[in-house]
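Undergrad: Sharing a model that was predicted from the sequence below.
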Amino acid sequence: MSTGNPATDLPRLSLAETVAKRIEARIAEDTLPNGHRLGTRDSLRREFDVAAATLNEAVRLLTARGTVSVRPGVKGGIFVATPPPLVRLGRKMLELSGDSVPVSDCLVMRDALEPLLAREAMRHRTEADIADLRRLAAEMAEQAESGVGYLAANWALHRRIAEITPNKVLQHTYTSLLEFVENRLRGVTPDEPATRYVEGPAVHRELVEAIAGDDPERLDAAVEAHGALTAARGGGT
């Protein structure tokens, strides 16, 4: 139920992404060098006035992107990291292309990579991976009537699937495309009750369960069903 406060009404994943974007913006605007200490989890949580779970999710997103590193110990904390060369290359290609790169082209490439990512996820997933995927699929279902919330949960699920593969070329190519689409669509999706996502949660739950199983035919069917959503709905599948 809505609290009437736009900030607290946003889902945790959306807030985590917002915090991650603000940290990325600070690093870029202040040209912070590799190894610069951004703070501790607790100090950053207080600074952005979010729950510990939200800050932890933001740090996980940034760590997966190669933007920050986490160091334990008394002098530890969250530090600026230099993204891996593949991440920098993917981002630079899209930046140089600018507005000449349509979202539709990125979606075509993303969709072409998703069957391979799903097979890689089935092959390499751990119990912890599956637990995360099931949690994210459940959050998608909870946000099915919210355009912004559903897309945030959707992107988080697909990013988590991509993190499973040990193939870093595949992982970073996919996540670079995902980030490009995400940034283009963010802020233009109406956050209002929607019926367009009614099929999405069930399709993604089946995709997760197929990844958790050992039946390649079931996985192929789940990927095909997901592809049909992509064709019908565009970026928010």
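TA: Arrived safely.

Undergrad: alpha carbons only for contacts and neighbour counts from here, please
TA: Will do.

Undergrad: Just the element for the spatially most distant residue from the centre of the chain, please.
TA: In terms of distance from the mean C-alpha position of the chain, residue 74 ranks first, at 30.4 Å (Cα atoms, centre = their mean). In the assignment (DSSP states H and E), residue 74 maps to no helix and no strand.

Undergrad: Next up, a structure to set beside the first:
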Amino acid sequence: MGATDDTRGGMEPPALRRGEWERPAATRAEVAARRIAAMVADAEPGERLGTKEELRATCGVSVGTFNETLRLLQSRGLVTVRPGPGGGLFAAEQSAMRRLGNSVLALDAKEPDGTRADEARRIRDALVPLLVEDALWHGSPADVAALRQELTELAEAARRADPVAFADADHRLRTRLAAVSPNALLRSLYATLLPVAEPDAVEHLQERYDHHAALVDALEARDRDRALALARST
């Protein structure tokens, strides 16, 4: 296409909002996962969504990309897979809190500007200092060791410049941090909002890893001021 295609008929292309040009582009697997998440939000628990091939064709992605999509959906507790005749992907049985999280994902898929998802991310990030405060009070050496194990996976994903693997490892690290809190409501609410996380841009992966590593270091040192400062800049 020529450079003038965007201005056919004398019309200029619409200006992007600040949040749109700053937000890293989601991978095709993540976009497909959001599309199926929207289907899950509209389905009854246990309802059949379709076969893998039917859903792959609906999303318009390759087999490899759909396998990554399926992995994301399963890690978030959105779908179950049943083999054999009559099998395929089914909407998972979910708690009320998990259904709330699915609704957030569905809104992100349906609203082009992603406004609702941005609001959900704000709420999720506002909970991090509470989780860190609990980790400072209740975290054991075993908890710190478990966080460091997740950091190893995060570092490897950053080294490979793999934003999807990084997002997956980031999800596990955040889940492990939340597990330290004795507050069941806080853990549940945070877990519900975790699926709205998006893969970071490749150039930001090392920076994100360094931030997480510094937070774990602060937790191990019981450095409350440092840990909370890092938590607030998540």
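TA: Alright, I've got the coordinates. Fair warning: this is a prediction, and the values are worked out from it, not measured in the lab.

Undergrad: Show me where the first structure has its helices.
TA: Secondary structure of the first structure (DSSP state H): helices located at 6-9, 12-29, 41-48, 52-64, 85-97, 103-124, 127-142, 147-164, 168-185, 200-212, 216-233.

Undergrad: Just put those in JSON lines and tack on distance to residue 193 of the first structure.
TA: Shown next, in JSON lines, are the helices of the first structure (distance: least, Cα to Cα, whole Å):
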{"stretch": "helix 6-9", "distance to residue 193 of the first structure": "14"}
{"stretch": "helix 12-29", "distance to residue 193 of the first structure": "17"}
{"stretch": "helix 41-48", "distance to residue 193 of the first structure": "28"}
{"stretch": "helix 52-64", "distance to residue 193 of the first structure": "24"}
{"stretch": "helix 85-97", "distance to residue 193 of the first structure": "32"}
{"stretch": "helix 103-124", "distance to residue 193 of the first structure": "24"}
{"stretch": "helix 127-142", "distance to residue 193 of the first structure": "12"}
{"stretch": "helix 147-164", "distance to residue 193 of the first structure": "7"}
{"stretch": "helix 168-185", "distance to residue 193 of the first structure": "18"}
{"stretch": "helix 200-212", "distance to residue 193 of the first structure": "14"}
{"stretch": "helix 216-233", "distance to residue 193 of the first structure": "16"}
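
Undergrad: Please name the residues that touch the spatially most central residue of the second structure.
TA: Central residue of the second structure (Cα atoms, centre = their mean): residue 197, 3.0 Å from the mean position. Residue 197 of the second structure is in contact with 121, 167, counting by Cα atoms under 8 Å, 6 or more residues apart in numbering.

Undergrad: same deal with residue 110 of the second structure?
TA: Going by Cα under 8 Å, 6+ apart, residue 110 of the second structure touches residue 38.

Undergrad: How much space separates it from residue 104 of the second structure?
TA: 10 Å (Cα to Cα, to the nearest Å).

Undergrad: just to revisit the earlier point, between the helices of the first structure, which one is nearest to residue 192 of the first structure?
TA: Proximity to residue 192 of the first structure, assessed across the helices of the first structure by Cα to Cα, is greatest for helix 147-164 (6.1 Å).

Undergrad: Which other helices and strands does the closest one contact?
TA: On a contact count with 3 or more Cα pairs under 8 Å, 6 or more residues apart in numbering; DSSP states H and E, helix 147-164 of the first structure meets helix 12-29, helix 103-124, helix 127-142, helix 168-185.

Undergrad: Same list (those) but as CSV, adding distance to residue 41 of the first structure.
TA: What follows is those, written out as CSV (distance: least, Cα to Cα, whole Å):
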stretch, distance to residue 41 of the first structure
helix 12-29, 12
helix 103-124, 30
helix 127-142, 21
helix 168-185, 24
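
Undergrad: For residue 67 of the first structure, which of those is the nearest?
TA: Taking those one by one with Cα to Cα, helix 12-29 is closest: 7.5 Å.

Undergrad: any idea how far the closest one is from the chain center?
TA: Its chain's C-alpha centre and that of helix 12-29 of the first structure lie 12 Å apart, by Cα atoms, centre = their mean, to the nearest Å.

Undergrad: How about residues contacting that helix?
TA: With Cα under 8 Å, 6+ apart as the criterion, helix 12-29 of the first structure contacts 32, 48, 54-55, 57-59, 61-62, 67, 80, 148-149, 152-153, 156.

Undergrad: Any quick PyMOL command for the buried ones out of these?
TA: Remark: buried members of the contacts of helix 12-29 of the first structure, expressed as a PyMOL selection using 16 or more other Cα atoms under 10 Å:
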select buried, resi 54+55+57+58+59+61+62+67+80+148+149+152+153+156
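
Undergrad: now, which of the contacts of helix 12-29 of the first structure sits nearest residue 9 of the first structure?
TA: So of the contacts of helix 12-29 of the first structure, ranked by how close each gets to residue 9 of the first structure (Cα to Cα), first place is residue 149, at 9.6 Å.

Undergrad: Quickly note the distance from that closest one to residue 105 of the first structure.
TA: From residue 149 of the first structure to residue 105 of the first structure the distance is 24 Å (Cα to Cα).

Undergrad: ditto for residue 98 of the first structure
TA: Per Cα to Cα, residue 98 of the first structure is found 13 Å from residue 105 of the first structure.
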